[in-house]
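> The following comprises the amino acid sequence and a computationally predicted model.
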Amino acid sequence: MSPSSSRLNQLAGHLNGNAANPLAVKPAYQVVEQPLGTTRHIRIVTIGAGMSGMNMIRTLRLHLTDYEHMVYEKNPRIGGTWFENTYPGCKCDVPSHNYQFSWRQNPEWSGFFSPAAEIEEYLGRVADEEKMREEIRTEHQVTRAEWDEAKGFWHIKVANLRTKTEFDDYAHFLLDAAGILNHWKWPEIPGLRSFQGELVHSANWPEKFDYASKTVAVIGNGSSGVQILPAIQPDVKKLVHFVREPTWIVPSRLQLITQGQGEEGSVLSELKIEPDGSFPPSQIERFKKDKVFYRKFVKSVEEVVNSNFPLTLKDTEFAAAAQQMATAYMTNALQGDKRLCDAMIPTFPLGCRRLTPGIGYLEALKAPNVTVVTDPITKIVPQGLETTSGELIEVDAIICATGFNVSFCPRFPVIGRQGNLQDKWTKELPKSYMSVAVPGFPNYFTFLGPNAPIGHGSVFTITEHIAKYLTRIIRKCQTEGVKAIEPSPDAVEDLYQHTQMFMPRTAWSGNCASWFKNGTVNGPVTALHPGSRIHFFHMLEEFRGEDWNYTRSGQINRFTYLGNGFSVKEAGDVDSTWYLDEPDKL
């Protein structure tokens, strides 16, 4: 054997990690004998089986392998807010054909705006057709989650509400899809529990509550109160409506279309709609059979929904014209009644509070059996309500349409690297990365967290984009040896700074009390995204890896996942020349 051959053999021995030389140091890094794209098995837990949780089930099925997924839902049925809200008049104020999954469209909606029961039925039907229930456990409530740094997963406590027992679970990734507008709260009025009549919250409507022929108080003129009042007004003996501050009531999209005030195009002008907003059978049949027409209709209305954002920009001619039109609309509906106009038409910018179509609401305020009270309530007594004027208003029932806890604090302890998120967001303003992640809480993601586009139109489409974004992150971790991922504090602070510098441009930061600002008048806007729906969708298209901190799975080299030089895209029966079919794909 020549010296050169001997040297080559010796070098090969070194490369194989089997050198005979006892002085050679075995390299710390070893190539892993697996192809690029190999997945590690992970467990994912999602909290909540509303539209967000359902979107997550489908998106994971389409784009992930080698995983298990469990969805815990506290209610006895799926549907989230559409299971919980059953009050009279409850319906969505986003057009029905845009308030649906884009991947499971329903041409059979009964009307332009869907009632709550119909939306809940739709969600249940989709869950059955997609066989989602095998991943959902109803009447199961997550009560605690704590991050285990060593093991790289969340320890979870779950209460079985049927059996009144508790058990342990775990998840490498914990997805909080519990929602923001379903943690209802009573108003903070002294003596509330002393009332001897029927006390009802709009979000917890008793099935057997009979309000007919009674004197009923409705507290609150948010979206729930605005829907309840005209629904019960014809049946009650007397209705006393307590209004803390005015709110903008605007024409519905249906009114704009039927009055020809929009630029919706010829497709919408062809619609057949009954005076009550329902679709006649012939229109539903056309939706079902004429796929081209239906597609154009859905896209046309989606464009209308997406066009709302310019209304919120302050100090523009467009906003001024829209506010002038809204003022004229409300004045006309109130028949010029000076007292009601002064009480109900705001001076703050259009859009400062959530815009509410309120079909029939303003007209109902003029009914003989309705009284609007603007004096603040000082206390509630057994017989009724006392106001600052000293008047006692006796009623048989009180309906509190007083909204939800929108502080963003989780309802259970979420203990990460920086303590309990409940404590953190109680002491500090809630901040997140693109509304989906929080520094110090690895592998914990939220749907519609702080500064999400919750007021920007159909939540269905928004949650679809979030589900895709989160799935891409999880897949990255699963295939690239990332044990834990969290957004960097600097990235979150920079995003927060941009958000709050942007908000003064909008009506959302105006001088009104709003849940956009956690019920404050002058507080920062914590609930809304600083831009349009399309802006949010565009923002989530790319994953900005530079904004995240990573913990590797015990690896010395970040490129361990590159493996043995092969790819899963060339294994088995897969199409290993896919790139020839998509030469222009970026």
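Now that the structure is in, tell me what you want to look at.
> CA only for contacts and neighbour counts going forward, please
Noted.
> for the stretch 301-450 of the chain, what spans make up the helices?
317-333, 338-344, 361-365, 421-427 (DSSP state H, counting those that start in this stretch).
> hey, which of those is tucked in deepest?
Highest mean neighbour count among the helices of the stretch 301-450 of the chain (mean count of other C-alpha atoms under 10 Å): helix 361-365, with a mean of 20.
> Now tell me what touches that helix from outside.
Residues from elsewhere that reach helix 361-365 (C-alpha atoms under 8 Å, 6 or more residues apart in numbering): 226-227, 229-230, 233, 249, 330, 333-334, 370-372.
> Give me the neighbour count for residue 135.
Number of residues near residue 135 (other C-alpha atoms under 10 Å) recorded here: 17.
> actually residue 132, not the one I typed
Neighbourhood size, residue 132 [other C-alpha under 10 Å]: 17.
> Quick check: the gap between it and residue 51.
12 Å (C-alpha to C-alpha, to the nearest Å).
> Likewise for residue 444?
Distance from residue 444 to residue 51, by C-alpha to C-alpha: 19 Å.
> do the same with residue 165
Remark: distance between residue 165 and residue 51 (C-alpha to C-alpha) = 27 Å.
> More neighbours: which of these two?
Legend: neighbour count by other C-alpha under 10 Å for residue 165 and residue 51, higher for residue 51 (25 against 10).
> My guess is that one contacts residue 120. True?
No. If you go by C-alpha atoms under 8 Å, residue 51 and residue 120 don't touch, sitting 10.1 Å apart.
> Give me the common contacts of these two.
Joint contacts of residue 51 and residue 120 (C-alpha under 8 Å, 6+ apart) are residue 79.
> if I look at the residue positioned nearest the centre of the chain, how far off is residue 496?
The residue lying closest to the centre of the chain (C-alpha atoms, centre = their mean) is residue 448, at 4.1 Å. With distances taken as C-alpha to C-alpha, residue 448 is found 15 Å from residue 496.
> go on, residue 546?
Applying C-alpha to C-alpha, the value for residue 546 to residue 496 is 17 Å.
> who has more neighbours, those two?
Neighbours were counted for residue 546 and for residue 496 using other C-alpha under 10 Å; residue 496 has more, 21 against 9.
> Identify the residue nearest that one in space, chain neighbours excluded?
residue 431 (6.8 Å; C-alpha to C-alpha, 6 or more residues apart in numbering).
> adding another structure so you can compare the two:
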Amino acid sequence: MPRITAKPQLSQHKETNGNGGRALPSMNGTKYAVRESPMFDPRPIRIIGIGAGASGINMIRTLRQTLSGLPFEHVVYEKNKGIGGTWLENRYPGCRCDVPSHSYQFSWRKNPSWSNLFASAAEIEGYLRDICDEEDMWGCIRTSHRVLSAVWSEEKSVWQVEVENTGTKEVVQDVADFLIDASGILNNWSWPDIPGREDFEGQMIHTAAWPEGFNVDGKVVAIIGNGASGLQVLPQIVPRVKKLYHPVRTPTWVLPPRIATMKMGAAAPVINQVEMGPDGEFTPAQIQRFRDDPTFYELFIRTLDLDSNLKFALSLVDGSPQQQWAAQKCREFMTAALGGDRALCEALIPAFPIGCRRLTPAPGYLEAMRDPKVSVVTEGIKRFVRGGIELATGEVLEVDAVICATGFGRSFRPPFPIVGRKGNLQDVWRVEAPASYMSVGIAGMPNYFKFLGPHAPIAHGDIFKLSEHIARYVARAIRKCQTEGILSICPSDAAVAEYAAHVEAFMPRTAWAGACRSWYKGDGDGDGDGDGSVVALHPGSRLHFLGMLAEFRGEDWEYVYAAGNRFAYLGNGFTGEEAEAMKRMNM
């Protein structure tokens, strides 16, 4: 049995008036009393973060800056043995980011030494580890700690959080005034929904849990899934296998080589000055130039960001010449890469709008389809059997190993109970379509903030700069609560409902709402039936999202005040600076 220990609760400044710890305003019949403290006098708070990936790491720094000089504690629980999130977990052959490295970094920690235009998982993880070293973050990160549950106490205005040390199996009870969920959306990998998995006697692995030493040399292998991981790993292993079967349920748009397209587009004047190899590897001289010439380095970053920001126009279906042009160019590229093979083109080139599913660059993937060792399988899979995969036709593909590139549990429902004012969010979002307030707040969830919740711009480019803006928004809201006597803050039901209505009305303008199987749609569980509403994406461009979060709309939130009076924070008529000055003068 796990041992249960209690962690002391951090004391809080709550105004008392002999009425259950909470003073009421005079209109309720209780006399209001002025606080004997200066304006904005902060109360001590405790903050719990979930996840030490890029967003969780950036949140540590942002809280330190925004709450500088204020009394607060911050602990981040990370279920893995190390930090980095997806870049720690995914280590399959060919795993790398499909966003340019110099965009996929924090604005406050630029790295001129990226080795490739598209950094590998290991290099990105190393970048994040270096940040933790440089910023002295390890003291507030608890690795190998999995959050088991979080329950909001209305009486105490705190989150009661149960955490398991995955090494010792000890379960700790912690509390927090604020809960920040940076656990990510594509985090809990999942097996394909195919019966008979336990009957297969060969080796079955998932790309998100690639075993060290896994060897495909000379084997007959099947790769299920043609999302980003499947497209990356397949060309890496084709030269080593005896035979490769590739069941494809739904075609996907494969982008032309990114470097080539940038060299022909608006970014060409800058990109053509950059020395790199055919696979995006920077020459040593180029890396040195990035280090020595900050003006050119900044120009290069701005060029990449501009190239990324312009891509939202490709997602607009109605009246978008960019959409039609991009679809035509992708079709031409895919046809040429497939050698004009009619059967392959019919199986792999989509009929749905470009962008309906996630756009994916995949160097070598289409070319590998023409390898005699590769067979594209378009028949549906019935089940796994002892020796391989039985198709809907009854044919059995005899294989030694199955690689499941089937992604992640794509539901927005949290993997553990989070119980707010409306009950367990797992249950609420099982009945209702997931909805959020600007992807950051959830109705009925006080003092809870989420990175990349429903309606977030997860298909709009790099998440590093997005996480910076989200973190600043969250930290400013927490500071407001800490210094203005606010015990809890929660987006109103009306604000969440009206934001969801705007999203619902906007999405038919986009390719995301097209008739394709996509985890962007549905009730949030990723069934991808093609008929559901788009819940995963932001209704606008990347810059549109950043502009939306630029200011805090206080009118969209509901507050509970410690003193029952929203102006109690004004205190005794002095500012904090005046109070400190008088203290120094013994006044």
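Everything's here; your move. It should be emphasised that the depicted structure is a prediction, and the values quoted were computed from it without experimental measurement.
> And the TM-score between them?
Laid over one another, the chains give 0.92 as their TM-score (TM-score structural alignment, normalised by the length of the first structure), with 545 aligned residues with a C-alpha RMSD of 1.2 Å.
> quick one on the thing from earlier: just the buried residues from the contacts of helix 361-365 of the first structure, in PyMOL please.
A single PyMOL command is used to select the members of the contacts of helix 361-365 of the first structure judged buried by 16 or more other C-alpha atoms under 10 Å:
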select buried, resi 226+227+229+230+233+249+330+333+334+370+371+372
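> ok, back up a step: relative to residue 494 of the second structure, how far out is the aligned partner of the residue nearest to residue 496 of the first structure in the second structure?
Mapped onto the second structure by TM-score structural alignment, residue 431 of the first structure lines up with residue 435. Remark: distance between residue 435 of the second structure and residue 494 of the second structure (C-alpha to C-alpha) = 12 Å.
> between these two, who's got more neighbours?
Set residue 435 of the second structure next to residue 494 and count neighbours by other C-alpha under 10 Å: residue 435 wins out with 25 against 13.
> ok, now which ones touch the more buried one?
Residue 435 of the second structure neighbours (C-alpha under 8 Å, 6+ apart): 442, 454-455, 496-497, 500, 535.
> quick one: the equivalent of the residue nearest to the centre of the first structure over in the second structure and residue 476 of the second structure, what's the gap?
Aligned counterpart of residue 448 of the first structure in the second structure: residue 452 (TM-score structural alignment). Taking C-alpha to C-alpha as the measure, residue 452 of the second structure falls 18 Å from residue 476 of the second structure.
> Read off where the longest helix along the second structure ends up in the first structure.
Using DSSP state H, we find that the single longest helix of the second structure is helix 463-483. Per the alignment by TM-score structural alignment, helix 463-483 of the second structure matches residues 459-479 in the first structure.
> quick one, helices of the stretch 151-300 of the second structure?
Secondary structure of the stretch 151-300 of the second structure (DSSP H, counting those that start in this stretch): helices located at 228-237, 258-264, 268-271, 284-292, 294-309.
> Need those helices in JSON lines (columns: distance to residue 362 of the second structure).
Output for the helices of the stretch 151-300 of the second structure, formatted as JSON lines (distance: least, C-alpha to C-alpha, whole Å):
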{"stretch": "helix 228-237", "distance to residue 362 of the second structure": "6"}
{"stretch": "helix 258-264", "distance to residue 362 of the second structure": "10"}
{"stretch": "helix 268-271", "distance to residue 362 of the second structure": "20"}
{"stretch": "helix 284-292", "distance to residue 362 of the second structure": "25"}
{"stretch": "helix 294-309", "distance to residue 362 of the second structure": "17"}
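> Packed most tightly, which of the ones you listed would that be?
Counting by mean count of other C-alpha under 10 Å, the most buried of these turns out to be helix 228-237, with a mean of 22.
> what's in contact with that helix?
92-95, 207, 216, 223-224, 360, 362-365, 368, 405-407.
> so that helix corresponds to what in the first structure?
Under TM-score structural alignment, the match for helix 228-237 of the second structure is residues 223-232.
> Just give me the mean distance for the matching stretch relative to the second structure.
Following the fit onto the second structure, the mean deviation recorded for stretch 223-232 of the first structure is 0.6 Å by mean C-alpha distance after the TM-score superposition for the first structure.
> so how far is that stretch off the chain centroid?
Stretch 223-232 of the first structure sits 23 Å away from the centroid of its parent chain (C-alpha atoms, centre = their mean, to the nearest Å).
> Contacts only, for the closest residue to residue 258 of the second structure other than its chain neighbours.
Nearest residue to residue 258 of the second structure, sequence neighbours excluded (C-alpha to C-alpha, 6+ apart): residue 361, at 7.1 Å. By C-alpha under 8 Å, 6+ apart, residue 361 of the second structure lies in contact with 98, 254-258.
> Which residue in the first structure aligns with residue 361 of the second structure?
By TM-score structural alignment, residue 361 of the second structure lines up with residue 357.
> Equivalent analysis for residue 185 of the second structure, please.
Under the alignment (TM-score structural alignment), residue 185 of the second structure maps onto residue 180.
> In this structure that match contacts residue 408, no?
Yes. Counting by C-alpha under 8 Å, residue 408 is a contact partner of residue 180 of the first structure at 6.9 Å.
> who touches both of the two?
Counting by C-alpha under 8 Å, 6+ apart, the shared contacts of residue 180 of the first structure and residue 408 are residue 449.
> Trace residue 95 of the second structure over to the first structure, please.
By TM-score structural alignment, residue 95 of the second structure lines up with residue 90.
> Share the number of residues neighbouring residue 73 of the first structure, please.
With other C-alpha under 10 Å as criterion, residue 73 of the first structure counts 25.
> go on, residue 44 of the first structure?
20.
> Same question for the one 5 residues further on.
Residue 49 of the first structure has 31 neighbouring residues, counting by other C-alpha under 10 Å.
> Would you mind finding the match for it in the second structure?
For residue 49 of the first structure, the residue aligned by TM-score structural alignment is residue 52.
> need the contact list for that match.
76-78, 83-85, 141, 182-183.
> The same query, at a cut-off of 7 Å, please.
Contact analysis of residue 52 of the second structure by C-alpha atoms under 7 Å, 6 or more residues apart in numbering lists 76, 78, 83-85.
> Save those as a markdown table, and put in distance to residue 507 of the second structure too.
A markdown table is the format used below for the contacts of residue 52 of the second structure (distance: C-alpha to C-alpha, whole Å):
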| residue | distance to residue 507 of the second structure |
| --- | --- |
| 76 | 35 |
| 78 | 34 |
| 83 | 35 |
| 84 | 32 |
| 85 | 30 |
